[in-house]
Each structure stands twice: as structure tokens, then as C-alpha cells.
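K.L.:
model the structure of this input:
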Amino acid sequence: MSKKIAVLITDEFEDSEFTSPADEFRKAGHEVITIEKQAGKTVKGKKGEAQRDHR
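P.N.:
Below you'll find the predicted structure:
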């Protein structure tokens, strides 16, 4: 059964702490949704990984 998984992130997140688990969730067939306090804002990790799926 596929699930939606919400992840709270903001600027300067630790890239691997988000991307590694998110990739595994996606491989398992789940949808990963990012949430940031400002809707539509592109956030960047410490190593430059940008995320913009937030609601």
C-alpha cells in the first residue's frame, strides 16, 4: 500500500539526511511531500540540493 510521507525542511537542511530516506521511500512506492513554512519557496541544503515540492 502506497502512502504519502510529509517531510518538514527549511534552508540549510542536511542534504543526505533528506535525500537518502526520501529516495528509499520513493523506491518503495511512496509519495514524498516536502513542507516549508513559506509555500512555493525553493529551499537549498547545505550542499546545494534544492527542493521545491512543498505545499
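K.L.:
please count neighbours and contacts with C-alpha atoms only from this point.
P.N.:
Fine.
K.L.:
pretty sure Ser20 is in a strand, no?
P.N.:
No. Per DSSP: H, G, I helix; E, B strand; the rest coil, Ser20 lies outside any strand segment and is helix.
K.L.:
quick one more, to check against the first:
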Amino acid sequence: MKAYVDKQKCVACGMCVDACPIEFRFGCDGLAESYQEIPQDVVDDVWQVIEDCPVGAICLK
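P.N.:
Down below sits the predicted model:
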């Protein structure tokens, strides 16, 4: 499972990076990105980040 950040929606608020740094970081464009397959032990954290994203820019595939 992998998280994806819609760069058209992302406002770089940093909520996802702060809440789950093992899965999200800021890319060189200054916007959030997911950079690895989601480790099993942080799946619940990623679901929470998806729910909390203020612009709904994150999804799982």
C-alpha cells in the first residue's frame, strides 16, 4: 500500500509531515510527498493523516 499526495491540492501546511514523518516529507518543490511503501506499523497513522488533511490531498492506492 502506498500513499499519494495530490500536488494540485497540497498547500504545504506540514500536518502530514509532522504527524507521520516516517511516511511523508517535503519534496524539492516544497510540497508534501509520500516516499515509501507504508510500513505496517504506521498504517493507522496514515489513515489519520488522510482524514485530517485540511484539503483532502492524500489518498491510498
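K.L.:
TM-score of the superposed pair?
P.N.:
For this chain pair, the superposition-based TM-score is 0.36 by TM-score structural alignment, normalised by the length of the first structure; 32 aligned residues with a Cα RMSD of 2.7 Å.
K.L.:
the closest residue to Leu8 of the first structure other than its chain neighbours: neighbour count?
P.N.:
Nearest non-adjacent residue to Leu8 of the first structure, counting by Cα to Cα, 6 or more residues apart in numbering: Ile35, 4.8 Å away. When neighbours are counted by other Cα atoms under 10 Å, Ile35 of the first structure registers 19.
K.L.:
in terms of secondary structure, what does the host helix or strand of Asp44 of the second structure contact?
P.N.:
Asp44 of the second structure is part of helix 43-52 when elements are defined by DSSP states H and E. When contacts are defined as 3 or more Cα pairs under 8 Å, 6 or more residues apart in numbering; DSSP states H and E, helix 43-52 of the second structure packs onto helix 15-19.
K.L.:
buried ones in the helix it packs on, by neighbour count?
P.N.:
Cys16, Val17 (16 or more other Cα atoms under 10 Å).
K.L.:
elements contacting that helix?
P.N.:
Using 3+ Cα pairs under 8 Å, 6+ apart, helix 15-19 of the second structure is in contact with strand 24-26, helix 43-52.
K.L.:
can you redo these as CSV with mean neighbour count and distance to Val5 of the second structure?
P.N.:
CSV is the format used below for those (neighbours: other Cα atoms under 10 Å; distance: least, Cα to Cα, whole Å):
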stretch, mean neighbour count, distance to Val5 of the second structure
strand 24-26, 19, 9
helix 43-52, 16, 10
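K.L.:
much appreciated, bye for now.
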